[in-house]
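In: The sequence and its predicted three-dimensional model are supplied below.
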Amino acid sequence: MDVIRAIEERRSIRKFKDKVVPKEIIEKILELATKAPSGKNRQPWKFIVAQDNTKDEMVRIMENSLHQNKKENKSTGSLESSMNSINEASAVILVFNTFSNIEEDYNHHRLLTDTQSIGAAIQTVLLAAQDFKLGTLWICDIFYCDREICSWLNCKDELVAAVAIGYPDQSPYPRPRKPLEEVVRWI
């Protein structure tokens, strides 16, 4: 795999083909994700993969949350769009922080360290999927229904993101990025 090429060609995919990604490929991608750098080697991540009927049930839970939030005039972000992408994807990988809800002395610095570690694992998922010619969408709209999903899963860990994964059915153009001189300062 040419890492630079994977980084340059990776896109957020919102439309997927109706084609199943084999379990073995998703397992390999997740195995690679666990090799991501992890602050203090805490490895705070946990992944739950939903496919088929389970994924459909999760989308229904998300739809119920969407309708309830709208009814209460609460923000829903782009949850509806994210639900559509999850619905089309072959699978959705739910990503959890295993420490934030259980450690008694969990503090801001541990949160930052664990968040960076989990972000590195998610980025590894995205790049590994790219190598398998798969498309992905990193989803944070899951926050609008995280309690409902965790309750459904009977999971006490903190849901921090979801990644829709499947065979892409679109080729989005590169999104604009800030110029380097705007985000880098040499001293």
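Out: Perfect, thanks for sending it. Numbers count the residues shown, from 1 in each chain.

In: For the rest of this, base every contact and every neighbour count on C-alpha atoms.
Out: OK.

In: Show the contacting residues for residue 148.
Out: 61-62, 65 (Cα atoms under 8 Å, 6 or more residues apart in numbering).

In: Next, format the residues you listed as TSV and append distance to residue 113 and secondary structure.
Out: Formatted as TSV, those follow (distance: Cα to Cα, whole Å; DSSP: H, G, I helix; E, B strand; the rest coil):
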residue	distance to residue 113	secondary structure
61	31	helix
62	29	helix
65	30	helix
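
In: Next, the buried residues of stretch 40-47.
Out: 43-47 (16 or more other Cα atoms under 10 Å).

In: Please apply the same query to stretch 95-110.
Out: The neighbour-count check on stretch 95-110 (16+ other Cα under 10 Å) flags 95-100, 110 as buried.

In: try stretch 8-23
Out: For stretch 8-23, by 16+ other Cα under 10 Å, it's 10-16, 21.

In: picking up where we left off before, now, which of the buried residues of stretch 95-110 lie within strands?
Out: Members of these lying in strands (criterion: DSSP state E): 95-97.

In: Which one of these is nearest to residue 186?
Out: residue 97 (34.0 Å; Cα to Cα).

In: So that closest one is in contact with residue 156, correct?
Out: No - between residue 97 and residue 156 there is no contact under Cα atoms under 8 Å: 9.7 Å.

In: could I get the buried residues of stretch 8-23 as TSV with secondary structure?
Out: As requested, the buried residues of stretch 8-23 are exported to TSV (DSSP: H, G, I helix; E, B strand; the rest coil):
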residue	secondary structure
10	coil
11	coil
12	strand
13	coil
14	coil
15	coil
16	strand
21	coil
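
In: adding another structure so you can compare the two:
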Amino acid sequence: MDFQSVLEKRRSIRKFDTRPIPKEIVEAILEAGRRAPSGGNIQPWRYVVVEDEAVRKRLKEASPLSFFAEAPLLILACFDREAIKKMPERFAELTASNAFEDVTMDAGKVEALRAQRANDEVEKASYAVYNTAISVTHMDLTAVAHGLGTCWIGMFDKEKVREILGIDARFGIVCALQIGYALQSPPSRPRLSMDDIVLQRF
């Protein structure tokens, strides 16, 4: 499937077949997430992969949504709260790989911005969250390219999920991505017009 078709085909699916997803496709989805870009290459995403039916049944307790954990694959997207501390190390890796060839940067300003982010808990968390969301999008679109349906879900009790899955407090929970063979083919969802979303052009 070409990329434009993937974008046009993607829908939020809420009814799934119980068929398991082949291991090679699950690995391809996770690999797509691993290869996502991130600011400073910090790669803060960490995944909890849930395929076991008994575990998914327990997870249903954590959400008011009847379809939560119904798909044969649920990827819980988390972020490592400690990842940003590795930014100097990740930055050095980028430099060593010539990522900044012919690029100049004001080292003083870079360090000042880095220190500001490192000392601001809200900024630090939001930075990790939106980078993790990029990773989830990569997995989402890869699943669609493999003929699967997906649904991002945020409406669940994160602490209940943390308790059920035994996730350490070091890892913040961003969302769950449900993946499976779709049992529905919903129409294209309403979208705002280009005039509504583009504020200005220069």
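Out: Received it, and whenever you're ready, just let me know what you need. The model shown is predicted, which means the values in this text are computed figures rather than measured ones.

In: about what we covered before: conserved subset of the contacts of residue 148 of the first structure in the second structure?
Out: Retained in the second structure: residue 62, out of these (criterion both residues aligned by TM-score structural alignment, their matches' Cα atoms under 8 Å).

In: Which one (most neighbours) among the contacts of residue 148 of the first structure?
Out: Counting neighbours by other Cα atoms under 10 Å, residue 62 leads the contacts of residue 148 of the first structure with 23 neighbours.

In: In contact with that one, which residues?
Out: Going by Cα under 8 Å, 6+ apart, residue 62 of the first structure touches 83, 145, 148-149.

In: And the top strand by length along the first structure, how far out from the chain middle?
Out: Counting residues, the longest strand in the first structure under DSSP E turns out to be strand 158-166. Its chain's C-alpha centre and that of strand 158-166 of the first structure lie 3 Å apart, by Cα atoms, centre = their mean, to the nearest Å.

In: and if you look at stretch 113-133 of the first structure?
Out: 9 Å.

In: Could you tell me where that stretch falls in the second structure?
Out: The aligned range for stretch 113-133 of the first structure in the second structure is 127-147, by TM-score structural alignment.

In: do stretch 40-50 of the first structure as well
Out: Mapped onto the second structure using TM-score structural alignment, stretch 40-50 of the first structure covers residues 40-50.

In: Average offset of the longest helix along the first structure relative to the second structure?
Out: Ordering each helix of the first structure by length in residues (DSSP state H) puts helix 108-131 first. Here the mean offset of helix 108-131 of the first structure against the second structure after fitting is 1.5 Å, by mean Cα distance after the TM-score superposition for the first structure.

In: any idea how far the next helix or strand after that helix is from the chain center?
Out: Note on helix 108-131 of the first structure: by DSSP states H and E, the next helix or strand toward the C-terminus is strand 135-139. In terms of Cα atoms, centre = their mean, the centre of strand 135-139 of the first structure is found 6 Å from the chain centre.

In: Could you do stretch 125-135 of the first structure as well?
Out: How far stretch 125-135 of the first structure lies from its chain's middle: 13 Å, per Cα atoms, centre = their mean.

In: try stretch 12-26 of the second structure
Out: 17 Å.

In: Between the two ends of that stretch, how far is it?
Out: This stretch, stretch 12-26 of the second structure, spans 19 Å end to end (Cα to Cα, to the nearest Å).

In: and what of stretch 35-54 of the second structure?
Out: Stretch 35-54 of the second structure has an end-to-end distance of 30 Å (criterion: Cα to Cα).

In: same question, stretch 13-24 of the first structure
Out: Stretch 13-24 of the first structure has an end-to-end distance of 21 Å (Cα to Cα).

In: can you check stretch 171-187 of the second structure too?
Out: 36 Å.

In: so how far is it from its chain's centroid?
Out: Mean-position distance between stretch 171-187 of the second structure and its chain equals 11 Å (Cα atoms, centre = their mean).

In: List the buried residues of it.
Out: 171-182.

In: Looking at the buried residues of stretch 95-110 of the first structure, which is nearest residue 139 of the first structure?
Out: Residue 139 of the first structure has its nearest neighbour among those in residue 95, at 10.0 Å by Cα to Cα.

In: The closest one -> the second structure?
Out: Aligned partner of residue 95 of the first structure by TM-score structural alignment: residue 77.
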